[in-house]
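In: Got a predicted model here, sequence first, then my questions.
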Amino acid sequence: MSIFVEWFAGTTWVELLWLTVGFMAQAMFSARFLVQWIASEKVRRSIVPETFWYFSFAGGAMLLAYAIYRRDPVFIMGQAFGLMVYARNIYFIWIERRAGEPGHEN
């Protein structure tokens, strides 16, 4: 436990805030795998539930904000690209849902 005390000793409140954001972002991003695993176990085959993409987008956006704060160009590029993929999948989900609504048939 003393390693954490040493780790955060002398850390400003702004840095602590961003570390909190970073840890929360990583937890959000990691939760998507738990959601996918549980959904796949329920149906006994590999599936990607809609919630996976929302966790991906939220966690990715938070991690991108953290990466920008840290000024890490590798991390920024990776998260920015991922956000485009997550947003596109969410867009497809919304389009598909809207197509199924009455009055929106092709």
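Out: Yes, it's here. Numbers count the residues shown, from 1 in each chain.
In: only C-alpha atoms for contact and neighbour calcs from this point on.
Out: Will do.
In: got the buried residues for whichever strand or helix holds residue 21?
Out: Element membership for residue 21 (DSSP states H and E) is helix 13-43. By neighbour count on 16 or more other C-alpha atoms under 10 Å, the buried set for helix 13-43 is 18, 21, 22, 25, 28, 29, 31, 32, 35, 36, 37, 39.
In: Residue 52 is in contact with the last one, correct?
Out: I take that to be residue 39. No - here residue 39 lies out of contact with residue 52, judged by C-alpha atoms under 8 Å, at a distance of 9.7 Å.
In: Put this next to the first one:
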Amino acid sequence: MIIQYGQALSNYLYDVFVAKFDFWLAFGLVAQLFFTARFLVQWIASERAGNSVVPMAFWFCSMGGGLMTLVYGVVKREPVIILGQALATIIYVRNIMLIIKNRGRASKTLDR
């Protein structure tokens, strides 16, 4: 019984990651790695600061990985990915805009 499940899992993994491997699968995997890197960036920044922080690089990794994942979803015609990443990417871009806007205000305050 266990051997049958092991063989079925092996067949599934082979089918998903080897038999169907193409440019778009590689692109999607890179997109997911880029997106996941944001957590590593945030963790390192928080460790350096000694408290929880969300650095600008977190938002750029979110936006880049999100856009790449959105492209992947569009090409693969995956509505779940398209809907999720389209909305999320808008949020990432808006956060970057707010950070830039507030940095501009902070520098103007310091100039006075």
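Out: Everything's here; your move. From a predicted model like this one, the values you see are computed outputs, not experimental measurements.
In: Superposing both, give me the TM-score.
Out: Scored by TM-score structural alignment, normalised by the length of structure 1, the superposition of the two chains gives a TM-score of 0.80; 99 aligned residues with a C-alpha RMSD of 2.4 Å.
In: Among the buried residues of helix 13-43 of structure 1, which pair sits farthest apart?
Out: 18 and 39 (31.8 Å; C-alpha to C-alpha).
In: quick one on the thing from earlier: quick check, nearest of the buried residues of helix 13-43 of structure 1 to residue 70 of structure 1?
Out: Nearest to residue 70 of structure 1 among the buried residues of helix 13-43 of structure 1: residue 18, at 8.9 Å, using C-alpha to C-alpha.
In: The aligned partner of that closest one in structure 2: what's it in contact with?
Out: Structural alignment (TM-score structural alignment) places residue 18 of structure 1 against residue 24 in structure 2. For residue 24 of structure 2, the contact set (C-alpha atoms under 8 Å, 6 or more residues apart in numbering) comprises residue 72.
In: separation between residue 24 of structure 2 and residue 68 of structure 2?
Out: Plainly put, residue 24 of structure 2 is 11 Å away from residue 68 of structure 2 if you go by C-alpha to C-alpha, to the nearest Å.
In: what residue of structure 2 matches up with residue 51 of structure 1?
Out: Residue pairing (TM-score structural alignment): residue 51 of structure 1 is matched to residue 57 of structure 2.
In: Secondary structure element holding the residue positioned nearest the centre of structure 1?
Out: A centroid search over structure 1 (C-alpha atoms, centre = their mean) returns residue 59, at 2.1 Å, as the residue closest to the centre. Element membership of residue 59 of structure 1, judged by DSSP H and E, is helix 50-70.
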